[in-house]
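the amino acid sequence is not available; the structure is as follows:
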């Protein structure tokens, strides 16, 4: 079934005229796109050095990342294409040391590849820009809260997650 025999050769007739599965190359590219959808709306990422330390990094200054995603109109990759969404301003913090600067470079690369933010519909039905699953420390201190320092595994965890998204 799905083939015809011609003397001693078999010819597949099941996928004539492109009616079969995508090529292996197309499948691989689709897999990459699905694992790291680039749906981030337009925005800006800047950073400054603060002359203060973070808990757990007493010898280092602090890198403060400033993200700004303005209000906008959703594209076809967002929950409600053509509708408006509310933007967001987020501050994030890294220690100003070798590892912190490496994570900053990786976050900058991820931002430029449109992987840091997404548009979602929140619990009250509003469409808003928010961070993706790439972890950020949005509070410089706060103890055991997951979005603050101290957190001795944060830089390593963030590098691993970015590597899984193809950011190295």
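Sure, I can see it. Predicted model, so just to flag it, every value in this text is computed and none were measured.

going by C-alpha atoms from here, please, whenever you check contacts or count neighbours.
Fine.

ok, the closest residue to residue 136 other than its chain neighbours - how many residues close by?
Nearest residue to residue 136, sequence neighbours excluded (CA to CA, 6 or more residues apart in numbering): residue 92, at 6.0 Å. The local packing of residue 92 (other CA atoms under 10 Å) involves 18 other residues.

second one coming, line it up with the first:
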């Protein structure tokens, strides 16, 4: 994974009508049971993330509160797929997801990027859940992502002074260090 993979600009949409994905706790017992069951089978090291791709590029722009740093844009792409036994409705389709997330391009941001990449490879960042409209979609699991470069924490953006510490702790709680 890295910035050398593509210089093409990706079109990124906010998820679920701009509200961001619901926290895992709000996704319902079926999703939580699927996640717990998958973790039990794999000793807590793997989640129930569908097949997807994670890449990143450096943008020559700053994030709020990081005036001297460029920005790392992480691109997550999941094609339409069919749910497995790990998901709420095995055999049923789920909708694709294209999502961008942002980190400051500094020592802490690059460290978090490596941890997010490890969590992605362990299938811990995303899952399949049913949204408010009753559609099965790919959504974030329990690790928050900054899907907006600005606008504040209320819209999953920067500035958010505790974000990097919070993500590091949540990843460590999942065994990602």
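Cool, the structure landed. Just so it is clear, the model here is predicted, and its values are computed rather than measured.

identify the residue of structure 2 aligned to the residue nearest to residue 136 of structure 1.
The equivalent of residue 92 of structure 1 in structure 2 is residue 101 (alignment by TM-score structural alignment).

how about residue 38 of structure 1?
In structure 2, residue 38 of structure 1 lands on residue 47 (TM-score structural alignment).

so who does its match touch?
35, 38-39, 122-125, 127 (CA atoms under 8 Å, 6 or more residues apart in numbering).

please redo it, this time with the cut-off set to 7 Å
For residue 47 of structure 2, the residues meeting the contact criterion (CA atoms under 7 Å, 6 or more residues apart in numbering) are 35, 38-39, 122-124.

any idea how far residue 119 of structure 2 is from it?
9 Å (CA to CA, to the nearest Å).

re earlier: from the contact counts, what lies against the one helix or strand the residue nearest to residue 136 of structure 1 maps to?
According to DSSP states H and E, residue 92 of structure 1 maps onto strand 88-96. Packing partners of strand 88-96 of structure 1 (3 or more CA pairs under 7 Å, 6 or more residues apart in numbering; DSSP states H and E): strand 61-69.

at 8 Å instead, please
strand 61-69, helix 98-112, strand 127-131 (3 or more CA pairs under 8 Å, 6 or more residues apart in numbering; DSSP states H and E).

give me the mean distance between the next helix-or-strand element following the first one and structure 2.
Moving toward the C-terminus from strand 61-69 of structure 1, the first helix or strand encountered (DSSP H and E) is strand 72-73. For strand 72-73 of structure 1, the mean distance from the matching residues in structure 2 following superposition reads 0.2 Å, by mean CA distance after the TM-score superposition for structure 1.

so where in structure 2 does strand 72-73 of structure 1 end up aligned?
Against structure 2, strand 72-73 of structure 1 falls on residues 81-82 (TM-score structural alignment).

contacts for that stretch, please.
Contacts for stretch 81-82 of structure 2 (CA under 8 Å, 6+ apart): 50, 90-96.

quick revisit: between the helices and strands packed on strand 88-96 of structure 1, which gets nearest to residue 155 of structure 1?
Among these, helix 98-112 comes nearest to residue 155 of structure 1, with 6.8 Å by CA to CA.

buried set for that closest one?
Neighbour counts over helix 98-112 of structure 1 (16 or more other CA atoms under 10 Å) mark 100, 103-104, 106-112 as buried.

which part of structure 2 matches the next helix or strand after it?
Past helix 98-112 of structure 1, further along toward the C-terminus, the next helix or strand under DSSP H and E is strand 117-121. Per TM-score structural alignment, the counterpart of strand 117-121 of structure 1 in structure 2 is residues 126-130.

after superposing, tell me the mean distance of the strand holding residue 92 of structure 1 to structure 2.
Counting by mean CA distance after the TM-score superposition for structure 1, strand 88-96 of structure 1 comes out at 0.3 Å.

follow-up on the earlier one: the match of residue 38 of structure 1 and residue 40 of structure 2, how far apart?
Residue 47 of structure 2 is 10 Å from residue 40 of structure 2, by CA to CA.
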